[in-house]
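Participant: my questions are about this predicted structure, shown below with the sequence.
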Amino acid sequence: MDLIIAVIVGLIAVLHLYFLTLEMFLWDKPAGRRAFGLSAEEAATTKVLAANQGLYNGFLAAGLIWGLYLGRAGTDITVFFLLCVLAAGLFGAATASRKILFIQALPAAVALVLIALR
């Protein structure tokens, strides 16, 4: 069970590093615009806001990696950051795009349930 949890949390961390990359470095590039459905003008106007959002996604990834690094001793840290990911995913699904529920919130919820069942 610990290995399954670690793999899921690790994948969530990698996903948030991907979000960081898209939002901080690729926002106004074709890959970033395509991922978020933005025109060149929209991307240019919101680039600074996206970079800020990307930084927060990096913090989420760092917290998850920190918790994984500590193993069982890092369970509380992992749970805290998974709850942050879940909250961000729920908010994003409610305010931006419903697909965020499945991309961000659902994996965090699955990991939290597995940790609770451990």
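Facilitator: That came through, no problem. Numbering: from 1, shown residues only.
Participant: contacts and neighbour counts: CA atoms only from here.
Facilitator: Fine.
Participant: next SSE after the helix or strand hosting residue 33?
Facilitator: If you go by DSSP states H and E, residue 33 is part of helix 30-36. The helix or strand immediately downstream of helix 30-36 is helix 40-70, counting by DSSP H and E.
Participant: also this one, for the comparison:
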Amino acid sequence: MKWLSLAAVALVALEHVYIMVLEMFLWDKPRGLRAFGLTQEFATASRALAANQGLYNGFLAAGLLWGLAGDAVPVQLFFLGCVLVAGVFGACTAGRRILWVQAAPAAVAIALVLLARG
């Protein structure tokens, strides 16, 4: 169970590295436009906001990786909780898809981390 919880945390971290790259570097490129369903005009106008948003996703990924490096369950749970809250908020304000893409994996990872603790 322990390895499964570590894998789940790592997957959430990698997902947030990917989101960071999309938002910071690919926002107004074809891949970013497709991923977020944006027009070129909107993406160009909102590029700085997206880069800021991407930086926060990078911090979430860094925190999760930090929690994995030291096998620090409280750190893992804190950052997974942040991802869960951000996902629920995003689902309520930006799009329901975020609930399944961001919040659900975090919730599963939280459950696995707690189960692995015994």
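Facilitator: That came through, no problem. Owing to the predicted nature of the structure, the values given are computational and were not obtained by experimental measurement.
Participant: which elements pack onto the helix holding residue 33 of structure 1?
Facilitator: If you count contacts as 3 or more C-alpha pairs under 8 Å, 6 or more residues apart in numbering; DSSP states H and E, helix 30-36 of structure 1 packs onto helix 2-24.
Participant: what sits against the residue most central in space within structure 2?
Facilitator: The centre of structure 2 sits closest to residue 16, judged by C-alpha atoms, centre = their mean, with a distance of 3.6 Å. Residues near residue 16 of structure 2 by C-alpha atoms under 8 Å, 6 or more residues apart in numbering: 57, 58, 60, 61.
Participant: on average, how far is the helix holding residue 33 of structure 1 from the matching bit in structure 2?
Facilitator: By mean C-alpha distance after the TM-score superposition for structure 1, the fitted helix 30-36 of structure 1 averages 0.5 Å away from its aligned residues in structure 2.
Participant: and what of stretch 40-54 of structure 1?
Facilitator: Relative to structure 2, stretch 40-54 of structure 1 is 0.4 Å off (mean C-alpha distance after the TM-score superposition for structure 1).
Participant: that stretch corresponds to what range in structure 2?
Facilitator: Aligned by TM-score structural alignment, stretch 40-54 of structure 1 corresponds to residues 40-54 of structure 2.
Participant: how about that stretch: buried residues?
Facilitator: Neighbour counts over stretch 40-54 of structure 2 (16 or more other C-alpha atoms under 10 Å) mark 43, 47, 50, 51, 54 as buried.
Participant: also stretch 60-75 of structure 2?
Facilitator: If you call a residue buried by 16+ other C-alpha under 10 Å, then stretch 60-75 of structure 2 has these buried ones: 60, 61, 62, 63, 64, 65, 66, 67, 68, 73, 75.
Participant: where's the alignment partner in structure 1 of the last one relative to residue 23 of structure 1, distance?
Facilitator: Under the alignment (TM-score structural alignment), residue 75 of structure 2 pairs with residue 77 of structure 1. Relative to residue 23 of structure 1, residue 77 of structure 1 is positioned 25 Å away (criterion: C-alpha to C-alpha, to the nearest Å).
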